[in-house]
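> Take this sequence and fold it.
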Amino acid sequence: MISEDRQKLFAHLLVDGLWGDELIDFDEDAEDVVLREIRRVMGQWVNEQGDIEESVRQKIQNLKRDVPEGSSEYKILYKQYYAEEMARRGHK
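From the prediction side, this is the model:
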């Protein structure tokens, strides 16, 4: 989970970088709106990643055999199930 302070920092860095490189353009009055939207989207992404990770862990735990967390088999299954879950949710 990313703290709210960290999300604010990332949002400011993103806006500063995009605006500084002239990849986006907006009135300075709109900066707060842009920052809020970036934080909102970032929050959604963080929540979705948490849901995906929980789903993947549950899938591994529900296997008939015990797969110790951190083992090479766990890592392989985690990567496979993570990719499947991302694809299921429409992400590449």
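> alpha carbons only for contacts and neighbour counts from here, please
OK.
> tell me, how many neighbours does D32 end up with?
11 (other Cα atoms under 10 Å).
> Y81 too?
Counted with other Cα under 10 Å, residues neighbouring Y81 total 19.
> before we move on, what about Q44?
Q44: 12 surrounding residues under other Cα under 10 Å.
> to compare against the first, here's another:
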Amino acid sequence: MRISRDKLNKLAHVVADTLAETEECDFLEDRNTIRQEARKILEHLLMEELKIDKAAKQKIESQRRIILEGSQEWDILYRKYYNEEVKKLGI
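Okay, here's the model as predicted:
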């Protein structure tokens, strides 16, 4: 999933703000450092998701016959291959 830089920053702000409001959470660093770290983690997760998506699509394209994207068969195979790739990562 593609997310704009602004939306990613907004998500990181929400994460940092939510953590700051949580009584069980104490910051050892300032809020901006926490926000930047949250942004890095979100970017990493999104990059991993793109790799999984690409691998699932490549498996579908490698089939002997052409399977049209958007068809029911394509959707089923995509979910199957996507889940297989997620399991490989241990998620």
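> Could you list every helix and strand that the host helix or strand of Y78 of the first structure packs against?
Element membership for Y78 of the first structure, per DSSP states H and E: helix 72-88. With contacts defined as 3 or more Cα pairs under 8 Å, 6 or more residues apart in numbering; DSSP states H and E, the packing partners of helix 72-88 of the first structure are helix 31-61.
> Packing partners of the helix it packs on?
helix 4-20, helix 72-88.
> Can you check which of those gets nearest to Q61 of the first structure?
helix 72-88 (9.9 Å; Cα to Cα).
> quick one: the helix holding Y78 of the first structure to the second structure mean distance?
With mean Cα distance after the TM-score superposition for the first structure, helix 72-88 of the first structure departs from the second structure by a mean of 0.4 Å once superposed.
> Next, the buried residues of that helix.
Y74, L77, Y78, Y81, Y82, A83, E84, E85 (16 or more other Cα atoms under 10 Å).
> M42 of the first structure versus the second one, what's the distance?
When distance is defined by Cα to Cα, to the nearest Å, L77 of the first structure is 27 Å away from M42 of the first structure.
> That concludes my questions; thank you for your assistance.
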